[in-house]
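Participant: Build me a model:
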Amino acid sequence: MPDQCAQLSWTASPWTTWIEITGPSHLRFVQGLCSNDVVALEVGQGCEAFIPTVQGKILAHGYLWKSSDRIEFMGLGNQAPDLMAHLQKYALIEDVEVTDQGDHSKAILVWGEGLIVCLQTLLGGEAVMGSLTQGNVAWEGHSLRLSFPTALNVDAVEIRGEQAEAFAAQLSQRGAAEVGVDAFDQARIAHRFPCHGIDITAEHLAQEANRDDQAISFKKGCYLGQETIARIDALGHVNKKLVAVQLPCEVSHLPQPITVEGKEIGQITSAANLDGKFVGLAMIRRSHNAPGTRIESELGTIEVI
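Facilitator: Take a look at the predicted model:
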């Protein structure tokens, strides 16, 4: 039987924003600042969420992981400076401590078909296994923290700890391929997962990210920015949103304006070559962003998928 690890890819973790919130009021504190319902999570579970501004715009986007004594935020890219300032501002009136853990440990991301079988082989049945779960496991006398985000189109796990690189070496010995950030970007684009700072920014409203089902609870209690988010939900639409597109050609310079008859109706923010097809993520105005729409642009025909 072939080694399931040989079907995997791994890279240094792109989830470089890692912030820890602890203290007696940590759960209430985070619940009042995020778009999803962390109170409803079981210990060891996570959820995708936005940290909105008062205006309902996307200050940060990523995953929140619930432990018995803390909540951890995991996000792509360098979201920490603005998010830390935001959290620390409100922490002044709460009994919580906010700590930037992004540089305090090493981490890798592993993904691909056969991931669960490979982890069971190397870590045993104790390892948490399943989307949006998190936990610590022992490996060769050391602790590794496993988090299973849903950002890719296949099973994926972030492995964090001082021995993360040693674990990656073990994966490579069993045939797993070390790849770069481009391979990760291909996988996240295929699954329509945005990168904060590239596809979405603090200038975008939460619903413009097109992640309502995954990242917003419309049933939880009040939180910062909820008024705007609820008002947009009642209205039924935003004026633009992030969608997946099939492109007529490779796009080398990003962001790339989408121009129709001399008028810009959107921007391509991420692009990848997936099995010979050029696809991307684009922030497009409501007039042109419905699935199946064919946009006759200056780049050629762009299809919303």
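Participant: switch to C-alpha atoms for all contacts and neighbour counts from now on
Facilitator: Noted.
Participant: where do the helices sit along this structure?
Facilitator: Under the criterion DSSP state H, the chain contains helices at 26-31, 80-91, 115-123, 164-173, 181-190, 212-215, 226-235.
Participant: Could you list every helix and strand in contact with the third one?
Facilitator: This points to helix 115-123. Secondary-structure packing of helix 115-123 (3 or more CA pairs under 8 Å, 6 or more residues apart in numbering; DSSP states H and E): strand 134-139.
Participant: The strand it packs on to helix 164-173, inter-axis angle?
Facilitator: 70 degrees (axes from the mean of the first three to the mean of the last three CA atoms, to 10 degrees).
Participant: Closest to the centroid, which residue in the chain?
Facilitator: By CA atoms, centre = their mean, the mean C-alpha position of the chain lies nearest to Gly62, the distance being 4.4 Å.
Participant: Gln173 versus that residue, what's the distance?
Facilitator: 31 Å (CA to CA, to the nearest Å).
Participant: ditto for Met84
Facilitator: 38 Å.
Participant: wait, what's in contact with Ser25?
Facilitator: Applying CA atoms under 8 Å, 6 or more residues apart in numbering, we find Ser25 in contact with Glu94, Asp95, Val96.
Participant: Just put the residues you listed in a markdown table and tack on neighbour count and distance to Gly32.
Facilitator: A markdown table is the format used below for the contacts of Ser25 (neighbours: other CA atoms under 10 Å; distance: CA to CA, whole Å):
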| residue | neighbour count | distance to Gly32 |
| --- | --- | --- |
| Glu94 | 15 | 11 |
| Asp95 | 12 | 14 |
| Val96 | 22 | 13 |
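Participant: Please provide the structure for the following sequence as well, for comparison with the first:
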Amino acid sequence: MSCATVFFPSTASYTCRAAIPRRSLCPSSFHKLQNEAFLCRNDNSRNKKLSIPCGLPLDLSPPPIDYDPLDKTMAAESKVAEHGINKTFDNDDEALDAVDNGVVVVDLSDYGRIRVSGEDRIQFLHNQSTANFECLCEGQGCDTVFVTPTARTIDISHAWVMKNAISLVVSPITCGSITEMLRKYIFFADKVEIQDITKRTSMFVLVGPKSSKILEDLNLGDLVGQPYGSHKHYSVSGMPLTVAVGNVISQGGFTLLMSPEVAESVWKALLGQGAIPMGSNAWETLRILQGRPAPGKELTDEFNVLEAGLWRAISLNKGCYKGQETISRLVTYDGVKQRLWGIRLLSPVEPGSFITVDGKKVGKLTSFTAGRKASEPFGLGYVKRKAASEGDTVIVGENVVGTLVGVPFLREQLPPS
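Facilitator: You can find the predicted model right below:
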């Protein structure tokens, strides 16, 4: 762990058309700020530049050597504001464009965070999910998949190996069930503790090509270019902040996990560096366009982990784990019968609609979005491998024409040669 002191810039300036509106603030903190003018006007500028006063965004420093983020977040639990995630900041198309040519910040504090601690935590997760945890060291991370004994998908998890625990990020709808499932498999002699720390933490993600520039401007550039899952801990006003390479939707960008007490300051710091806020509606559109499978849609009892294409999160040689026998048979005998595709559509269609080729049912649409400016209909769906491949035309529903295309998230999941 680095011992060099790191600072967020004490001041930052930018040009804006008007005062920052309510929807530009972290949803949980606007009510605290509505009577505060946290921007001060520089009247000497012809463009009326606004600058963040001294003390904002943050003073960032390394944590103690034996630092454990939970030590501080537990004390902050009673101060967590109950709030819903903003569905929109009235800028959905702008935010989606920024994913391609700028950077967006998304509040994913509704996503589940599970802390697995105890002396046997590595071996425990090694046996309960698809990734090889035994080959990871402190400061590294990976994707792993929780599956049923027959390798049907439950959820993908973003995992970080820390000094005293492994932190898992899971989807909002699976956090409770995965927590209970893991507790169920703790045997009497296992030294393992499972804690749901969702309400004790906040989480933002940065997505877009300028994500690295923002980290560099905040003096966090030592993470730029590091492998996916790499992470470091920092202390903000005595409260924890963990920054990791990658996020739940891609290997690019970054994830910031923090105490709720500093979430407001971190959010303002990111906006001050030019990040565009993205609401949950645009995030769901981005998820589908990227091709990231979601529980209840692409990840269900109907589909196994290889049909979902989640090769990056699977170890084929780590030995016994839940679902391992089924996965081994599927690989050995080339038993994957269907595949998840992106589908470029000519018009809207309902998820759950059948996909057909030459009048024969070959699959099912699992997700749909109208796309940017509601003019780019796009979906995700499973299609039998022998029925169609990339570039082929399919019919979705009654008569909607679609074209099978590759999607970024699944392109990162290369199967073994």
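Participant: tm score of chain vs chain?
Facilitator: Once the chains are overlaid, their TM-score stands at 0.88 when taken by TM-score structural alignment, normalised by the length of structure 1; 302 aligned residues with a CA RMSD of 2.7 Å.
Participant: tell me which of the contacts of Ser25 of structure 1 is nearest to Asn153 of structure 1?
Facilitator: Of all the contacts of Ser25 of structure 1, Val96 has the smallest distance to Asn153 of structure 1: 35.5 Å, by CA to CA.
Participant: how much space between the alignment partner in structure 2 of the closest one and Lys184 of structure 2?
Facilitator: By TM-score structural alignment, Val96 of structure 1 lines up with Val192 in structure 2. From Val192 of structure 2 across to Lys184 of structure 2, the span is 11 Å (CA to CA).
Participant: for Ile114 of structure 2, same thing?
Facilitator: For Ile114 of structure 2, the distance to Lys184 of structure 2 - CA to CA - is 15 Å.
Participant: residues touching the match of Val96 of structure 1, list them.
Facilitator: Val116, Ser117, Gly118, Glu119, Asp120, Arg121, Phe124, Ile186.
Participant: how about the fourth one, what's its partner in structure 1?
Facilitator: When the two structures are superposed using TM-score structural alignment, Glu119 of structure 2 falls opposite Pro24 in structure 1.
Participant: can you tell me how far its match sits from Asp212 of structure 1?
Facilitator: Pro24 of structure 1 is 30 Å from Asp212 of structure 1, by CA to CA.
Participant: How about Ala166 of structure 1?
Facilitator: 38 Å.
Participant: which one of these two has more residues nearby?
Facilitator: More neighbours surround Asp212 than the other of Ala166 of structure 1 and Asp212, with 19 against 11 (other CA atoms under 10 Å).
Participant: And the residue nearest to the centre of structure 1? What does it align with in structure 2?
Facilitator: Checking TM-score structural alignment: Gly62 of structure 1 goes with Ser157.
Participant: likewise Lys106 of structure 1?
Facilitator: So Lys106 of structure 1 corresponds to Ser202, using TM-score structural alignment.
Participant: Its match - how many residues pack around it?
Facilitator: 26.
Participant: I'd assumed Ala263 was in contact with it.
Facilitator: Yes. The pair Ser202 of structure 2 and Ala263 qualifies as a contact (CA atoms under 8 Å) at a distance of 6.5 Å.
Participant: What's the biggest strand in structure 1, counting residues?
Facilitator: Ordering each strand of structure 1 by length in residues (DSSP state E) puts strand 263-274 first.
Participant: Show the contacting residues for Pro209 of structure 2.
Facilitator: Val99, Asp100, Asn101, Gly102, Val103, Gly253.
Participant: now do 6 Å
Facilitator: Going by CA atoms under 6 Å, 6 or more residues apart in numbering, Pro209 of structure 2 touches Gly102.
Participant: and it, how far is that from Ala275 of structure 2?
Facilitator: 11 Å.
Participant: cool, Gly309 of structure 2 as well?
Facilitator: 31 Å.
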